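J.: All I have is the shape, not the residue letters:
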């Protein structure tokens, strides 16, 4: 193994500078699960689709994290909800993921009958698994905010395999 002090000056292969474009391409090689994070706010469904959910951040207290773009117009309202539902979307929900992530807020929930807890946590039926959370802490991280969410409860149905985002495409995760 060769250890390099500065990978941009010595490398067995050329190294590309870390620009937003090259980072997006490089990150696309790492499959990530697709989640919907939602709540009912002022009697209306609200949520966002994220491929930046990290599970297993901590078991005590139980935490997951999600990185949300600072340009999000949904997160500033969603973060104030007392409870957030997280739906780990299934391989058969690609079309729904695109709809829920649409810029057209008026159509995001067309034909969707979300489940809402007494605390306002909103989940999407038919997903692979569910978590109910509340905001624990936020950390500024460049052009994103990393939200740590405390897990209040979970439900694991015998649902579909996970939907993943890989190489800039939605794909089903198949277990062999």
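T.: Thanks, I have the structure now. Being a predicted model, the structure only gives us computed values, none of them experimental. Numbering: from 1, shown residues only.

J.: use CA for all of it now, contacts and neighbours both
T.: Fine.

J.: Name the residue closest to the centre of the protein, please.
T.: Central residue of the chain (Cα atoms, centre = their mean): residue 50, 2.7 Å from the mean position.

J.: Pull the contacting residues for that one.
T.: 34, 35, 36, 37, 66, 67, 68 (Cα atoms under 8 Å, 6 or more residues apart in numbering).

J.: Distance check, it against residue 146.
T.: Look at residue 50 and residue 146: by Cα to Cα, to the nearest Å, they are 12 Å apart.

J.: joint contacts of these two?
T.: What both residue 50 and residue 146 touch, as defined by Cα under 8 Å, 6+ apart, is the set 66, 67, 68.

J.: out of these, which is most surrounded?
T.: residue 68 (22 neighbours; other Cα atoms under 10 Å).

J.: how about the helix or strand where residue 49 lies: buried residues?
T.: Taking DSSP states H and E as the definition, residue 49 sits inside strand 44-50. Across strand 44-50, burial judged by 16 or more other Cα atoms under 10 Å covers 45, 46, 47, 48, 49, 50.

J.: For the chain, which segments count as helices?
T.: Ranges of helices in the chain, per DSSP state H, are 20-27, 75-78, 94-100.

J.: Would you mind confirming that residue 116 is in contact with residue 123?
T.: Yes - the pair residue 116 / residue 123 is scored as a contact, 6.5 Å apart, by Cα atoms under 8 Å.

J.: thinking again about what came up before, among the contacts of residue 50, which are located in strands?
T.: Assignment to strands by DSSP state E places the following of the contacts of residue 50 there: 35, 36, 37, 66, 67, 68.

J.: since we're on the third one, how many residues are nearby?
T.: Okay, so that is residue 37. Residue 37 has 26 nearby residues by other Cα under 10 Å.

J.: The structure to be compared is supplied as follows:
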């Protein structure tokens, strides 16, 4: 397959891969929250506990997360698909009407999330047209009582539907 053919098929084919949906949040020094939806969240290491996510070099949100040096990965629950859309929108007040509370590291924990993972930024590395942000896990929990939100073929789904 030629490089052009691969590039043309890349998004369509990888859309067949199911991913979880996470909103990465942080607060700046003044306490102003910021956040973005990511579909590229992953566990990296058990010892030490590390997770990571990718953000485009062009992200206007990533600099605020990096400056905060701490973030919360909010794993969304199946019913939070509208929240995922809101945090993916550009130029909007993403926290308008959103219920959240600061975790011990200061990053917003979104109410109703399927799980949350508080992290310290451990590393940032440019890879292709994205940055990999590695987080050292400081605290985490899965409160229970919900199913996760997943993204498949450009649509949000619960595990059962």
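T.: Received the coordinates, thanks. Please read these numbers as outputs of a predicted model, since none were measured by experiment.

J.: Go through the ones in strands among the contacts of residue 50 of structure 1 and name the one nearest residue 84 of structure 1.
T.: Nearest to residue 84 of structure 1 among those: residue 37, at 6.5 Å, using Cα to Cα.

J.: which residue sits closest to the counterpart of that closest one in structure 2, ignoring its sequence neighbours?
T.: Under the alignment (TM-score structural alignment), residue 37 of structure 1 pairs with residue 24 in structure 2. Distances taken as Cα to Cα, 6 or more residues apart in numbering put residue 73 closest to residue 24 of structure 2, at 4.6 Å, once the chain neighbours are dropped.

J.: Residue 125 of structure 1 now?
T.: residue 114 (6.4 Å).

J.: if I look at residue 22 of structure 1, how far off is residue 175 of structure 1?
T.: 30 Å.

J.: Can you name the residues that contact residue 35 of structure 2?
T.: If you count contacts by Cα under 8 Å, 6+ apart, then residue 35 of structure 2 has 23, 24, 25, 26, 61, 65, 87, 94 around it.

J.: mind checking what it lines up with in structure 1?
T.: Residue pairing (TM-score structural alignment): residue 35 of structure 2 is matched to residue 47 of structure 1.

J.: Also residue 45 of structure 2?
T.: Checking TM-score structural alignment: residue 45 of structure 2 goes with residue 58.

J.: again with residue 160 of structure 2
T.: Using TM-score structural alignment, the partner of residue 160 of structure 2 in structure 1 is residue 174.

J.: Can you verify my assumption that its match contacts residue 161?
T.: Yes - between residue 174 of structure 1 and residue 161 there is a contact under Cα under 8 Å: 6.7 Å.

J.: Neighbour count for the two, which is higher?
T.: residue 161 (18 against 10).

J.: Could you pull up the residues touching that one?
T.: Contacts of residue 161 of structure 1 by Cα under 8 Å, 6+ apart are 90, 91, 128, 172, 173, 174.

J.: From those, list the buried ones, please.
T.: So, by 16+ other Cα under 10 Å, the buried ones in these are 90, 91, 128, 172, 173.

J.: Now go through those and say which are in strands.
T.: residue 172.

J.: possible to save the buried residues of strand 44-50 of structure 1 as JSON lines with distance to residue 95 of structure 1?
T.: What follows is the buried residues of strand 44-50 of structure 1, written out as JSON lines (distance: Cα to Cα, whole Å):
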{"residue": "45", "distance to residue 95 of structure 1": "18"}
{"residue": "46", "distance to residue 95 of structure 1": "18"}
{"residue": "47", "distance to residue 95 of structure 1": "16"}
{"residue": "48", "distance to residue 95 of structure 1": "14"}
{"residue": "49", "distance to residue 95 of structure 1": "12"}
{"residue": "50", "distance to residue 95 of structure 1": "15"}
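
J.: still on that earlier bit, for the contacts of residue 161 of structure 1, which ones persist in structure 2?
T.: When those are mapped onto structure 2 and checked using both residues aligned by TM-score structural alignment, their matches' Cα atoms under 8 Å, the preserved contacts are 90, 91, 128, 172, 173.
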